[in-house]
Structures are given as structure tokens and as C-alpha cells.
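Peer 1: Sharing a sequence plus its predicted fold:
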Amino acid sequence: MRKRLLLLYLMVLSMVIVSQAQATGVAVSGTVKSADEKPVEGATVTLLKLADSSLVKMTVTAKDGLFVFEQVAAGHYLVAVSAIGHAAYYSAPVTIEAKPVVLGSFSLTQTAAAIGGVTVVSKKPLLEIKPDKMVVNVDASISNVGATALEVLEKSPGVTVDKDGNISLKGKQNVLVMLDGKPAYMSGTDLANLLTNMNANQLDQIEIMTNPSARYDASGNAGVINIKTKKNKTRGFNGSITAGYGQGRYAKSSNSINLNYRSSKLNVFANYSYNSNKDFNNLHLTRTYYEQDGKTIASVFDQPTNIIFKRHSNNLKLGMDYNLSRKTTIGITGTGFIAPRNIYNASTGFWNNAAGHADSVTTTANTDFNRWKNGGINLNLHHQFDSTQDLSADLDYITYQSSTAQQFFNNTTYPTNKPETDETIKGDLPSKIDIFAAKADYTKTFSHGLKLEAGAKSSYVKTDNTAGYYNLVGGNWLPDYGKTNHFIYRENINAAYINLNGQIGKWQLQGGLRYENTQAKGHQLGNAQKADSSFKRSYGSLFPTAYITYNVNTNNQFSLSLGRRIDRPGYQQLNPFIFFINKYTYEQGNPFLNPQYTNNIELSYVYKGMFTATLNYSRTTQFMTEIFNSFDNITILGQGNLGNLQTAGVSFNAQLQVAPWFSTTLHSDINYKTVRGYNNGDDVKTSAFNGQFNANNQFKFKHGWAAELSGYYNSKDVEGQFRIQPQGDVSAGISKQVLHNKGTIKLNARDIFYTRVTNGDIFYQNVHEHFIQKRDSRVINISFTWRFGKVLSDKPAGRHEGAADEQNRVRT
């Protein structure tokens, strides 16, 4: 398969190069007018490739509203128009052939009023379907008010989140999650905590890419999810304040302030949010142990657990961009958060014998006080040599620091005369992650439309994790060397890529190749009972990508994409020591865990830009997944390379304007997965269908009123040893523009019927584990947003200022 991908890549690359010689250039012109037929001067007009919305040319309208693009190669394009005080305009697909083209007049709708100097931006659609990605506009959904970033992801098309916060895309785990175009460098529980501490108020868009180009890191076998935070692009001083309150079983609060000043040379921005959240997690676990025949019950462990979470998070983002000249911009961005979290856990575990009688009862009470903080700084440069080539560079330093104080109290009683036992354990778990990254990207567009992209990246990560556990014996805390450990991990990844994009008639062709080399070292420090241990890893690989798009006509388009990706083990997953969860459940890393590799192929059809159908297939080798094992009635959760995973699926997306006041977005994913592997002496063979269905209905009424009715449903799913039962939810909301369109009030109810319940089974060795998990997901939220500021009337300072949107897409 790898050789076939490389061969296809070389073929596409050759066709792209040939396309340069076959293209010709013509003039494309048109005019821009307002709704009252007056010419609009100073409007920014951009010519975009239909295949990937990449920038081709840009200009500004003259006094009479006229614009002209010179030397445009034959192909299929979109024209985008933006002007202060008007809604953004996107044309229907435009086909350029051998003759000059006059596009006629584009009419802009005035949807922003200069009331008190405030600009109110028109509402974006919930979903934007593009050839290389799906874009979710977070503010377009009323039901996102009061939600966390993780909850917004959970209801996004094709995305699922399991009971532990692990994210899957189209039925496949191991998604590369990026924040403003930069990898989060976190996975599993740590990533879930990070996204839980972010509020929907902070988010602008979520970009979902199932087969990203060579420009992106090769990590993430399921694809890439890029979470873009808000950054105001309006010239002048402006901002917004949002205050929100939610009530489920417990109260929640989300508040934010966004400030921005943008002139012809300088852009300064500051975003701050404070979120307070009290939540619960009720988990009922039943483990049934069987004899060797697999049918006769030996014992049953039944444990209901009630967990209370109290979270407070402070998030801050500060930044500045400065135009040194019309061609060069430098920028600096600082980010950080402080997120204390307290967890209170109470459970009662019943050990029952085969006859159903209690052998023992263990009552557990534990607390977990966590203090998590983060800081990061980014330095960036963008230089435009001329209208055809530019260079961007980024330097990043990010640090995460966490301190956790745990305490467990276990009391075990017996129905016989055997005396009860008590044990008290405390844990001190400091952790630190330091990340250094540097990258540079170069883009060159040739005269006949051939586009070259090339770049390099290097990252260095160091993690330092300590787990100190102590037992209370005779009033003294004594070290538990069996659980205490100190793990240091270092990883250096160096990468380089090249990508070519061109067009031959109705064919849009793109080929890319990325190489990544990984050097890793892990060191487990010893203690009084355990010796030191260490390991080293060194591996490199090529990751080709290829895209072929055929534009039948302006209404019909077919696309084929192929790619190869990698998933590396999480830092903590390689730690060989045991982590204490509770008396009967441990977690253990695996220093022999190997990366997994995935080959993806997708075939898509788009009709009129409003209906999309996609067929996809992927094959993953050295499939990494959670693996459960049982030893002496203790369950140990770890990670392992189970075998091979194959996934085949079909997805449909439709965006329909049912009536002038009613639009709907429908999305469905149907996948068939098979896993073949081997674990602890047992063959693992699973296969199942899984479906995910999303619906979002938007209603727009007079006098600033709007409403939403949305929901999602996930069918039964199988993932390795897991079997997950169906779940979903229904949400509704209303909104009203107030204060002369300077304010918005939103009210919503999420998970109205309380159906977002995780219910599943795990099968391992001679154990069948059943669990039911409920959270504080049924919540009523209300929020108020006030927009303020003054818009500058001066015109953009030329070509570079007009390209700010493209810069932000690359750099932020």
C-alpha cells in the first residue's frame, strides 16, 4: 500500500508540473455595488481556487466599483468580496477558459449599521463544506452558549467523545487536535481537561480535516481538528463582553471580554475568560468474573461511584501584530491559563460470590485537588516578497505545569467475624511539560497557476512526571515504593515537506510529500525497591498525500484524496510504572508501545455546494488502543498494539434553505470497522457498523429574533474490547438582538431529554465489565453579549492589509 501511494504521488506531481505549461492567463473583471446600486469603493476582492479556497489574486475596487484581475490561468474559481458595513459575499463557481471574462455586478447587502460606532457582523452558516475540510462556525449555533470546547466538539459532525474524553473522528480514535494552527501536544485525559477549561465564547471556528495536506503534521490517523479562537479583524477599537449563567443540577458560569485595536500598521488584541463549573459524574460499574469455561460465574464486583467536580478557569490571550512595511509583518502572542480543579469521590464496592452473597464491602472516599497552569509565547513573521511568493515563520515555547494532591480512604467490612480493615493513602503528583517548536513555510505561485509550498519544522518536548504515594501506618506516612515513580521523557521531531498544486482544464491536481524523523528517550528513575530503567527510539518515515478534483460543471464536482499518517504514543502512555486509580483499578504505561500507521483514501461528490457525499476507507497497522487485563481481581488499564484496524464508511452532508426563514443542516456518517489482533494469549476479532447523525435547524424571524432546534445520535459502536450503546441529545434555543443590534440575548436548553448517557461493556480475559455513566449534561443557559467600539473609516493600506485573513489562517 505504501509503495502504491508513493507511485500515485509521483504521478500526480508529474501531472501538476505539466499543467504549468498548459495554462494560459486572461483578464477577469467586474463591479461591486451596494444594495441601492451605488458603486462600493475600497472593497477587497479576492480570487480563490474552487478546490481548496486558497488565495490566487487580490485587489481593491476603484471609485466606480470596478475591479480587474490580470493574467488569470484557466480553471475554476470563487470570488469573495468584503467591505466595511456589508456582509461578506461569495460568488457561485466561476470557470475561466481562454477568453477574458466579465463577471458583471456583485451586490453587497448592508447588514452592519454604524450605530454608536459599532459594526454588527452578519451571521455565518453553521457549516461550511470545502474540498479539504469542514468548518463549524461556533457562534452560529445558539445551543453552544454555556458549553465547553469539549461539548462543542462532541456535537460536531463526525466527532464523538467517549466517557474518558477521548476524541474520535468518523469512528477512528487518535485525532491530532490543534489550537490556532498549533498542535496541543496533549492527548487523552490531559487534552480533555484542557478543552473542558475552554468555553465556547472563546471559539471562532472548528476546522475538521479527515485527510490534511503535507503542510500539516502527519500525526493523527483519523485526521486533524483545528480549534480557532476569536480574533477581531475590524479596523478601529472594538470589543465585546459576554456574561453567561447555566443551571443543571449545579450552577455554571461563563464570562469573557474581547478587546481589539487595528490600524493600518498595528493590531493589538486581548481576550480574557473566566469559567466556573460544578459538575457530577455518576459511574456504576459491574465486573463479572467467570471460571475458565467462560460461562460459570465465579464472583461479581459491583461499584456505584459518585464524583463531584468543581472547576474554575482563568484564560488569557494577548497579542500584537505590526506591519514593518507593506510586505512584512511581525507578531507576538502570549497565552496562559490557571485552572484549579477539586474532585470529591465516594464509592461502595460489593464483592459477591457465585451465589450472590456479599463476601466483603469496601467503602472508598477520596479527594483530588489539582492546580493546572499553562503559559505560552509565539513569535511570528510574515514576509511577502512580491505578489507571487511569501514566507512565514513561527517560534513557540509552551509550558504546562500541574500539581495534584490525592488522598484515598478505604474501609473494608466482612459478613463473617473477620475484623474490618482501614487503609489511608495519599499521593503527590507534580508534572511539567516543556515544548519548543520552530517552523517556516514558503509559498510560490507561478505565472501559469502552479503553486509550490515547502517548509520545515522542528519540535522538542520534555515531560517530567513524579508520582509519590504514601501509606498511613501507625500515624506516620511511609513511602509506597511499589506505586511511587519518577518518569522523564524527551522527544525531538524534525520534519520537512513539499506540496504542488496545479490545474489542467477541469482537473485540479495536488501532490505532497512530508518526511518526519523522531528521536525519543524515556528514563524511569529508580527508588529503594525499583531499579532504573530507560529506553530509546529512533524512526523516520515518508508521508505522501495526493488530491485529484474533477469539475464536471459549475454544479458537479468529484474529488479523490489519499494520504498516510502516523500516531505516536502519548508521553505518559510510555511510563512503565503503575498509577493508582482506586483499590481495584490501576493504570500502567507500556514502554514497548509502537506508533501506528494509517493509509487513508476518500472519494467525494459535491452538488451545487450544498450536498456532499463521501466514501472513505482506511487501514491501520500496529493499532494502538486501550487494553484491559485482570490479575488477582485487580483490573489494570493500559495501552497496547492490538493488531490491525480497517474502517470503511460513507458520509452525507446537506445544507438546505427550506424557506427564507428556515434553513437546515443534516450530516450522517456510517462506518464499518473490523479489528483483528492478539492480547494476552487471546485472539481479538471484532466487527460492527456504527452511525452518527446530526441535525441543526435554524429559524430567522423579524425584529432580531432567531431560534434553533438541533440534536445528534450515535448508534452502537465497537472499539477493540469496548462495546458502546447508542446515545444522543436534543437541544433548543432562542436569541434576540437588542440595544440597536449592539447586544444579543441567548437562551438555550441542552440535552433536553437527558439522553446523553454512556452505557457500555468491556470484555477481557474471563471478565465482563458493564458500566453506565451520567453527567450534568441537561443544562439551561442564558447569556448576554454587548458589542462596542468605533470603526476607522480609512481604507486598507494596500495588498498586504487585505491579505490579513489569509495570514491569520496560517499564523494564528
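Peer 2: Looks like it came in fine. Numbers count the residues shown, from 1 in each chain.
Peer 1: make it CA atoms for all contacts and neighbour counts henceforth
Peer 2: OK.
Peer 1: contacts for the helix or strand harbouring F579?
Peer 2: Using DSSP states H and E, F579 sits within strand 578-582. Residues from elsewhere that reach strand 578-582, judged by C-alpha atoms under 8 Å, 6 or more residues apart in numbering: 408, 467, 483, 586-589.
Peer 1: Give me the contact list for the helix or strand following that strand.
Peer 2: Reading on from strand 578-582 to the C-terminus, the next helix or strand found by DSSP H and E is strand 585-588. Contacting residues not belonging to strand 585-588 are listed as 573, 575-581, 634-639 [C-alpha under 8 Å, 6+ apart].
Peer 1: Does the top strand by length along the chain pack against any helices or strands, and if so which?
Peer 2: What stands out as the longest strand in the chain, according to DSSP state E, is strand 358-386. Using 3 or more C-alpha pairs under 8 Å, 6 or more residues apart in numbering; DSSP states H and E as the contact test, the elements touching strand 358-386 are strand 328-353, strand 389-413.
Peer 1: which one of those strands lies closest to E719?
Peer 2: strand 328-353 (27.0 Å; C-alpha to C-alpha).
Peer 1: next up, a second structure to put side by side with the first:
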Amino acid sequence: MIRKCFLLAVGILLTGIMVKAQVVRGKIVDASQVPVEAVTVVMQTIDSTFIDAVITDTEGNFTLKQNPDKYRLICQHLLFRTQIRECSGPDAGIITMQEQDYALAEIVIKGERPQVKVENGALVYDMTALAEKSTAGNVYESILHLPGVMEQNENISLAGAGDVTVILNGKPSSMTTEQLSNLLRNIPVSDVEKAEVMYNAPAKYRVRGAVINLVLKNMKSEDPFVRGEVGAGYSQAHYANGNGHANLSFVGKKLSVDILYSAGYNKSILNNDILSHHKIGDKIYDIEQYNKGERCNLTHNMRAAWDYHLSENSNLNVAYTSAITPDKKAVEKSSGNFSESLNSKAGDEQMHNVNMDYKSGFGLNAGLDYTYYAYPTTQDYTSRNESSVQRFLTDASQTINRWNAYVGQTHTLPDDWELNYGINFTFAKDKSLQVYRPQDGSDMSAMDTYTDLKEETYNFYGGVEKSFNEKVSFSLSVAGEYYKLMDYKKWALYPTMQLSYALSGNHIFQLGFSSDKTYPEYWTIQESVSYMNGYALLLGNPALRPSTDYTAELTYILKSKYMFNVYYSYIKDLFTQLAYQSPDKLALIYPAINYDYEENYGATITIPFSVGSFWNSQVTLDGSVFRDVCNSFHDISFDRTKFRGIAMMNNTFKLFTKPDIRLELNGMYMSSFIQGLYDISSVWNVDAGLKWTFADKKAELRLNANDLFDSYDLNSKVNYKGQNLIMNQRRDSRSLSVSFVYKFGGYKTKEHKSVDTSRFGF
């Protein structure tokens, strides 16, 4: 059945390739090769008879739905001189327009760029305009200034949608949180034309749920040149850390090549205190354990990419990416009235990825992606209490080979309908082991695990899009997925819908619905046991199920500036790890479990304002109600509800224009909330930054202070149906950092397709 569906889909795609639409395509740029938006392009016959007319998009591209043998193009724009070109064939090429000279004496025009626009169902933000109002020096920092976007536990999230996926130029970004952060921090804001925020991404993006699509600027040049960037940074938290990077890029008319290398040393602490009132039978044991952990690693990131433009709208990209962390170490010391333990873990982690991607000018996108990941580790564990000593060594490893192949096709139909469809196949093989070597004469062979997992995912999607007029746009797509992991097999459908209505330029409404499935990390679905200290241990769960979530949201945009959003989400089989006091022995276990469901509903308000040109600010308020339900958490069940409020304020002060010096001061407060049995404390933090740009904007010196008052610590309490404990977490979040970046040759970082390792590691 799967084979037949696969062959049928391939046949449909090949047919779509052969039925190439007879249209004329081209692009408008200025003298600096920057795309020009809103140019009127009129097509005439050679004897001046009108045929068709269109307006260029934000990329400067235009498509005329007629293709005569010979024709004349007239390109008009208020700020540029009119260009006339006679052409033949479907490729009109690149048309360069010269700026118009206007002499306006004693006239000053003041205006304000719109904060947000709606294009094809996406909320579109001008990243250059946002950067002008902040000290953001890279894309990652600039993303955090988008309305409703915040950073929680080093993850980028979107109010009302939870975790959000970042993609580049419409291509999925497959990477871990750490790799994503490193990549975005290496891309200057000047490289990004716009950010498209989609609460409900259409299936053609091959990702589901909330998405931020970063559209990068054109990277071609009529005159080939070489450019680059070097930079270094130093930060001081509890320990000193450092990083450096060097990038070199060749950009030509057809070919571009990128070489990147960066290295970063990171050493941090993560302390956790456990105060447990552990009940066994009728007796309660008061246990206190104070855990001090340190982690250190030096990571090397390397990348080489080759991008060849076959024609104006088609290109072939081949890239190799690697992340290598030799001698990765983690040490945790635990002391208290129950046990004294030392837990050391060391390993060599490496990831290698090769990606080939082809995009045609007639709507075809196809690619092949291969990832190799390996992480062998050795653990040295010793624990002592009043009656015994336990010591063992553990050899563990995880080796993953994953292939991903995809092909998709987009057609422009009559009356401006757009049809898209495609297939996406992923095969992964995970070979893992965990072998205990006791040093105290005990027998631990029953805890050894050897796993050979095979995972297959077949995804078929189809969708339509339509802009009925300047006021209404609509998209609907459905993804069908067949998932197989060993003996577990599951068919599922994931519909997505987006409807936008512009009552006027000052009143825009957007209604959306999406569905998605999230899979647990490979290590958590194995029958493994990992000791954290003499009292706490982690348990894997081979029966763990993927979670499915459904989200609906309604957004109102006032004056292209103020945003109001209401939302509802329902997550079936949400998986997580919750602490549980064993009723049989003095052990705090963290099993991987599925809730029955979690639901969340709430509202978000974003209000930007400015005071002259000196002070720019943005206030975001979010309030939501969480409900966590689980009827089979060991011998107890829970059904808990809690309100959570979030308030954020980002401020930028333009201290000087010459020299260009800006001060940023940001604050965040989050009220207490729940997670399963946990009652989690409120947190707040204040960050500050100072940026000096000089040397004709080629050099940048930044000073940052994060979590000034060392207040971002999440503390948890459990007091529910016999479970009674307190967990206080002390993070290494307060830091002072300084960084310097210098660009030569007008360097602009290229788009990098990232690698999905989010389910790797243990």
C-alpha cells in the first residue's frame, strides 16, 4: 500500500514537472542589486498593444501569465526612472532600474513604517526596521524583539503557540536548540529582509505548527567578489567562557561558495537542591540532597556550502555541516543526609550532515539529506550512605544514521489559485547500548540494554492557497502521515487552515487552525536507567507515545502596529519526565510518561510605542490557563488547573547618533504556574546591553549584562496525594560579556540549512 502511494505521488510530481506553465518571469533590482518592490510591469506587443500588467513582490520578482514570441516590458516606479525592454521567451532576466532624482526644497516628510503587514496569511515584519530600534547585533537577538516571541529555558517560543520552528527561506531548519542559537547568532540582521510569523504553517513548508520564516536577501552579484567576517567574544558568569569565528564567502553571478569555522568554550554550573518528605508505608523520611553540577565543552562548528544558480529562479545547493565536541564533560557532586555521591560523565560527541537541495523556476523543490551522529560516553559513579557503598562504571553510546528525501511541486492555477503537493520520507536507525561494569562486586547485568531501533515516516501533503482580493486570503492543507517505529504503527491526518481578512488598512483579522505531532527523543524510548545521584535516577519508557496537538487562534491587528491574540491548544499524550517518590524504596525516580492531555487557553496583547527618536519600547502581556490531566501516573492520578501571566518590556535608548551608541534595557516577569504535579515559582529577570557601531558600520563592539539581579531560578514544589518534595534550581544565568565583530568586503552571511539533532543524545 505504501509503495503504491509513493509511486503514485512520484508520478503526479513528474507530471507536474512536465506540464510547465507558459508564463514570463523576471526580477527588478536597483543599481546596488537590491530587489525593488511594488514596480508596475506592463507587457505590450511590439506594436504597443496592451497584454498584461503586474506588480513586483518583496523579492522584486514578477510573473506575467502570457508568453508571446516577442513582447515589450515597461517598468515604472515613483522613485525610479522608467525602464523599457524588448524581450522574447519565458525568462525576462534581471532588469536594473536607476533612481529618480527629485529636487525637493524645504520639504520634510516624516512617517513611520508599519510594525506588521499580512501577506499570504503570514504576519510579516521588516527586520531592518526592527534592528534600527534595538541594539540587536544578530538575527537571534532580533527575533526576540518580534511581538509575542520570548526565550524560555534557551528555547524560542511564541505566546499562544508554545515552541516555534525557525526556517530559512522557506526550508525547514533541522537542528538542536543549541545549534539553532549558534547559527542565528552568526547571521547579521542586515542579511534578513523580513520575518514571516505563521501560527499555522501550511503543509508545503514540511513543518507543522508555529513557524518563523526568515527570508534572506539576494546573494548574487554581477561582479564576483570575496568577503568575510571575523569576531570574538568573552563572557564571565561563574566561570569564564570564550568564542571566536571566521567566515569567508565568494559571491558570483552564478556560483557562490561559503566556508565557516567557529569554536566556543563553555563551562557552566547547574545546582539543584532536593528536600524530600518521602513516605514508605506509615513512616516519613526527611531527605536533604544538595547537588552541584558542572559542565564544560569545546565545540567546533564547520561548514562548506556550494550554491549554483541554474537560472533566475532555480538553483542547486550542496552543503556539508559538522559539529564536533571532543572530551565533553559533566560532573555532579551530591551531599546530604541520605548519601554522598560523585557522578562523572565524559564522551566525544560528533555530528556530520550532507544535504543536496534543488529548486526550480516552475515550482519544483527536491532534496536529499543524510545525518550521522555518534556519542560514546563513559560514566564513573560512586555513592555512599550509612550502610553501603555503590560504585560502577558505565559504557554507553548512541549511533544514528538518518536519511531524508523530499520532493514537492507548486502550480499557479487560473484565477490566482495555487496548488501545492509533495512527499517527504525519513528513515532513521538508532543503535544504542548501556553496559554496567560494577566495581563493588555486585551483579548489574540485568540493567544492561542493547537497542537497535528502526524508524520510518512517510508524509504526503497537499494544499491550496487563494487571495480573493486585497482584503481576503485563504489557505488550506492536509498532511497524511504513516509512522512506524519497530512494532508501533500509526496513520494520522494533520489539517491546517488560515483565513485573513483586512477590513481596512487599520483593521486586520486572522483566524487559524493547525495540528501537529511531536516525537520523543530516541534515548527516552529505551528501557534505560541512568543514576543522577544516590537518591535520584532517570528511567526510559519503551511504551512512550508521541504527542498530538491541535491549536486555534484569532489575531486582530490595529493600525499595523498593535496586536491582540486569543488562542486555544489541546495536546493529547503530552510526554515529559516528572519526579516520583517510590512507595517501595527511598528513591526519587524520573520516569518518561504521557499525560492524558494538556489544554491551554489565553490571550496576548502587544503594544509598541516611542518617545521621539530617543526611546523605543514594546510591551507584551500574556495570560493563559493551563490544565494537566493524567489518570495513570503510577498509583495516582491528577487533574490540575492554573493561571499563568507573563509581562515583558523591551526598551532601546538612542544615546548618540555620531558616534552610533545605543542602550537596551529589557525586563520580564512570569507568574507561578504548574507542570503536572509541580507548582513552579514565579521568575523575573532584567537584561542590559550597550552597542557601539563604527568604522562605516563594519565594526561593532557590544557589552551585555544578562540577568542583572540573578533572579531567573525556577523552584518547584510537589504536595499532592502523598508526594511531597521541594526542588530549588540555581542556574548560571547572570553574566557579563563583551564581543567584537569586524566585516571586510561588505560581508553578509549566507543562508545555512541546519541539521535536525533534536532527538539525539542522552
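Peer 2: In hand now; what should we look at? Note that the structure is predicted; figures quoted are calculated from it, not measured.
Peer 1: Any idea what the TM-score is?
Peer 2: After superposition, the two chains reach a TM-score of 0.78 (TM-score structural alignment, normalised by the length of the second structure), with 667 aligned residues with a C-alpha RMSD of 4.2 Å.
Peer 1: picking that back up, turn the contacts of strand 585-588 of the first structure into TSV, including neighbour count and distance to N555 of the first structure.
Peer 2: Formatted as TSV, those follow (neighbours: other C-alpha atoms under 10 Å; distance: C-alpha to C-alpha, whole Å):
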residue	neighbour count	distance to N555 of the first structure
Q573	21	48
N575	24	53
P576	21	56
F577	21	58
I578	18	58
F579	20	56
F580	19	58
I581	12	56
I634	13	60
T635	18	56
I636	20	55
L637	18	51
G638	19	50
Q639	21	47
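Peer 1: thinking again about what came up before, put together JSON lines for the helices and strands packed on strand 358-386 of the first structure, with mean neighbour count and distance to V81 of the first structure on each row.
Peer 2: Converted to JSON lines, these look like this (neighbours: other C-alpha atoms under 10 Å; distance: least, C-alpha to C-alpha, whole Å):
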{"stretch": "strand 328-353", "mean neighbour count": "19", "distance to V81 of the first structure": "23"}
{"stretch": "strand 389-413", "mean neighbour count": "18", "distance to V81 of the first structure": "22"}
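Peer 1: what angle do the longest strand that the second structure contains and strand 340-359 make?
Peer 2: As assigned by DSSP E, the longest strand anywhere in the second structure is strand 283-311. Compare the direction of strand 283-311 of the second structure with that of strand 340-359 by axes from the mean of the first three to the mean of the last three C-alpha atoms, to 10 degrees and you get 20 degrees.
Peer 1: tell me the SS of the aligned residue in the second structure for N211 of the first structure?
Peer 2: In the second structure, the residue matched to N211 of the first structure (TM-score structural alignment) is N200. Under the three-state scheme (DSSP: H, G, I helix; E, B strand; the rest coil), N200 of the second structure adopts coil.
Peer 1: so what's N200 of the second structure up against?
Peer 2: By C-alpha under 8 Å, 6+ apart, the contact set of N200 of the second structure is 208-211, 496-498, 512-514.
Peer 1: Would you agree S19 of the first structure falls within a strand?
Peer 2: No. Counting by three-state DSSP, one finds S19 of the first structure to be helix, located in no strand.
Peer 1: And the longest strand of the second structure against the first structure, how far off on average?
Peer 2: Its matched residues in the first structure lie on average 1.4 Å from strand 283-311 of the second structure after superposition (mean C-alpha distance after the TM-score superposition for the first structure).
Peer 1: Stretch 643-651 of the second structure now?
Peer 2: Relative to the first structure, stretch 643-651 of the second structure is 1.8 Å off (mean C-alpha distance after the TM-score superposition for the first structure).
Peer 1: so where is that stretch in the first structure?
Peer 2: The aligned range for stretch 643-651 of the second structure is 689-697, by TM-score structural alignment.
Peer 1: how far does the longest strand of the first structure sit from the chain's center?
Peer 2: Put simply, strand 358-386 of the first structure sits 16 Å off its chain's centre (C-alpha atoms, centre = their mean, to the nearest Å).
Peer 1: got the buried residues for it?
Peer 2: For strand 358-386 of the first structure, burial by neighbour count (16 or more other C-alpha atoms under 10 Å) applies to 358, 360-384.
Peer 1: tilt between it and strand 389-413?
Peer 2: Going by the same axes, to 10 degrees, strand 358-386 of the first structure makes 170 degrees with strand 389-413.
Peer 1: got the angle for strand 358-386 of the first structure vs strand 578-582?
Peer 2: Using the same axes, to 10 degrees, strand 358-386 of the first structure lies at 120 degrees relative to strand 578-582.
Peer 1: now strand 358-386 of the first structure and strand 328-353, what's the angle there?
Peer 2: 170 degrees.
Peer 1: Tell me where the stretch 51-200 of the first structure has strands.
Peer 2: 55-60, 66-73, 75-82, 89-90, 94-96, 101-108, 127-130, 133-137, 159-161, 167-169, 176-179, 182-183 (DSSP state E, counting those that start in this stretch).
Peer 1: Just send those strands back as TSV, with distance to K736 of the first structure and mean neighbour count too.
Peer 2: As requested, the strands of the stretch 51-200 of the first structure are exported to TSV (distance: least, C-alpha to C-alpha, whole Å; neighbours: other C-alpha atoms under 10 Å):
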stretch	distance to K736 of the first structure	mean neighbour count
strand 55-60	35	20
strand 66-73	37	19
strand 75-82	26	21
strand 89-90	24	16
strand 94-96	37	19
strand 101-108	24	17
strand 127-130	21	18
strand 133-137	19	20
strand 159-161	30	20
strand 167-169	33	23
strand 176-179	31	21
strand 182-183	35	18
